[in-house]
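J.: Coordinates for the following, if possible.
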Amino acid sequence: MRSMLVVDNLRDPAFKASGKLPSRGAAGHTPQYLLEEYGYQVTLLDRDEQTAKYIDGADAVILHVPLNEVKTWGTKLLKRKRVPIMWWCSSTTASLSAAFCEDDAPVDGILTPSMSAQELHWALQFGSKQCMERQQWYNERKQLESRLEERKWIDMAKGILCKIKNISEAEAYEFLRKQAMNERKRMVDVATSIVKVYQILQDQK
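T.: Take a look at the predicted model:
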């Protein structure tokens, strides 16, 4: 993990205009300065228009923004690529974020200007692990939501079949299962078709 994409919209306007990194004396331990000093390759951006251009080459994203902006940036970045997102907690971001400490911010870890190279390295490693766990949780949640959605369509179709065919739920389920096998479709697809056709017929009455 060597290539860092740093989102920093808190830089001094003079440095923004010049495009140069400030010296340690001039601006303290800014994320871009410290990361480069520790041997990381840094790409700096402060506008979301640049995201698509640089996100693919990044191993991690460092957000030097107030906490209330983290979710917006995180959402934009994660649409492009799933990478560890770290929040740079400087004195500036901390003071600007006091009112937002309860917000749900999609970050995998926190970095601070006082970290040594080794501390920063391990924070990034743990952040990468947290990112993978978050992705696994996200995938499991999507699968669960998908199964619940399928169950909803199947239950609706069973209810319709019970009503129009005057059969039990078990018989309706068996009907759906056999129909799916005959048509070489998933049960949920057969169930969805039945529900939609029934709804169309009901609307036409």
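J.: contacts and neighbour counts: CA atoms only from here.
T.: OK.
J.: all helices of the chain, in order?
T.: Using DSSP state H, the helices of the chain run over residues 13-18, 24-27, 31-37, 51-54, 67-80, 91-96, 117-165, 169-183, 187-204.
J.: Please generate a structure for the following sequence too, so the two can be compared:
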Amino acid sequence: MRSLLVIHHEAAATETKESKPGSVLTSIGFQVTLADGEERAARGIAEADAAVLHLPVSRIKAWSEFLHQWKRMPLIWWCSAFSASASLDACEDDVVIDGILTPHMESHEIHWALQFAARAFFQREQWLEERKQLLARVEERKWIDQAKAILCEIKGINEAEAYDMLRKQAMNERKRMVDVATSIVKVYEILQESKPKGTKRK
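T.: Take a look at the predicted model:
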């Protein structure tokens, strides 16, 4: 991790040079791009390995959503006198960050904190991807179960036979089973909606 995008609040300009992330991080060898608004951040995000947010905690959520539209990367909060004092009312906010840096850290402490932040970020990304895949499988299971129930009712067959029918149709049409199941459910729902009232499946 060598290139950092530093997002700073306009009010942070009152802090001393020794407290500003741009100055501190540059002095220990990092390439730093400063941004005080979305336009500059969007221009500098491509080369950044992580974003350092010198902001009140209440501003972090909106900024993280903006940054992740462009690129997913570790988010680190720069906890200075300014950003900490401006965050007292936001201690309970639902904010996700991967690490914290302070102006008083030694260079080796900053390097290690960034390494741990990167690891935390990648672990979180992996968890989010696994969760996404799990939810997708649950959703697919719902469509397949609905399609099986419809086939059981219409064809007068059991669940195992209905599953076999779905599988064979998917193979014949060279489609995923969930796509075949979704088509069956949607067509069935359209047919049910077109029937006179009182004749729909209960």
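J.: coming back round to it: right, so the helices of the first structure: which one is the most enclosed?
T.: helix 31-37 (a mean of 19; mean count of other Cα atoms under 10 Å).
J.: Could you check how far the most centrally placed residue in the first structure is from Val65 of the first structure?
T.: In the first structure, the centroid-proximal residue (Cα atoms, centre = their mean) is Leu78; its distance is 4.7 Å. Counting by Cα to Cα, to the nearest Å, the separation of Leu78 of the first structure from Val65 of the first structure is 17 Å.
J.: With Ile55 of the first structure instead?
T.: From Ile55 of the first structure to Val65 of the first structure the distance is 17 Å (Cα to Cα).
J.: In terms of neighbours, single out the busier of these two.
T.: Using other Cα atoms under 10 Å, the more surrounded residue of Ile55 of the first structure and Val65 is Val65, with 24 against 20.
J.: that older thread, for the helices of the first structure, please prepare CSV with the additional fields distance to Leu5 of the first structure.
T.: Below are the helices of the first structure laid out as CSV (distance: least, Cα to Cα, whole Å):
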stretch, distance to Leu5 of the first structure
helix 13-18, 16
helix 24-27, 19
helix 31-37, 9
helix 51-54, 7
helix 67-80, 10
helix 91-96, 18
helix 117-165, 13
helix 169-183, 49
helix 187-204, 43
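J.: closest one to Val6 of the first structure among the ones you listed?
T.: Val6 of the first structure lies closest to helix 31-37 among these, at 6.6 Å (Cα to Cα).
J.: which part of the second structure lines up with that closest one?
T.: Mapping helix 31-37 of the first structure onto the second structure (TM-score structural alignment) gives residues 21-27.
J.: Relative to Ala105 of the first structure, which of the helices of the first structure is closest?
T.: For Ala105 of the first structure, the closest of those is helix 67-80, at 5.3 Å, according to Cα to Cα.
J.: how big is the offset of that closest one relative to the second structure?
T.: Taken against the second structure, helix 67-80 of the first structure registers an average deviation of 1.3 Å after superposition, with mean Cα distance after the TM-score superposition for the first structure.
J.: Quick check: which helices or strands does that helix pack against?
T.: Helix 67-80 of the first structure is packed against no helix or strand, with contacts defined by 3 or more Cα pairs under 8 Å, 6 or more residues apart in numbering; DSSP states H and E.
J.: Quick one: distance of it to the chain centre.
T.: For helix 67-80 of the first structure, the separation from the chain centroid amounts to 8 Å (computed by Cα atoms, centre = their mean, to the nearest Å).
J.: what range in the second structure matches that helix?
T.: Using TM-score structural alignment, the partner range for helix 67-80 of the first structure is residues 57-70.
J.: Contacts for the matching stretch, please.
T.: Stretch 57-70 of the second structure is contacted by residues 38, 41-42, 45, 53, 75, 83-84, 86-87, 90-91, 93-96 when judged by Cα atoms under 8 Å, 6 or more residues apart in numbering.
J.: now with 6 Å?
T.: Defining contact as Cα atoms under 6 Å, 6 or more residues apart in numbering, one finds that stretch 57-70 of the second structure is touched by 87, 90, 95.
J.: how far away is Ala50 of the second structure from Lys148 of the second structure?
T.: Per Cα to Cα, Ala50 of the second structure is found 48 Å from Lys148 of the second structure.
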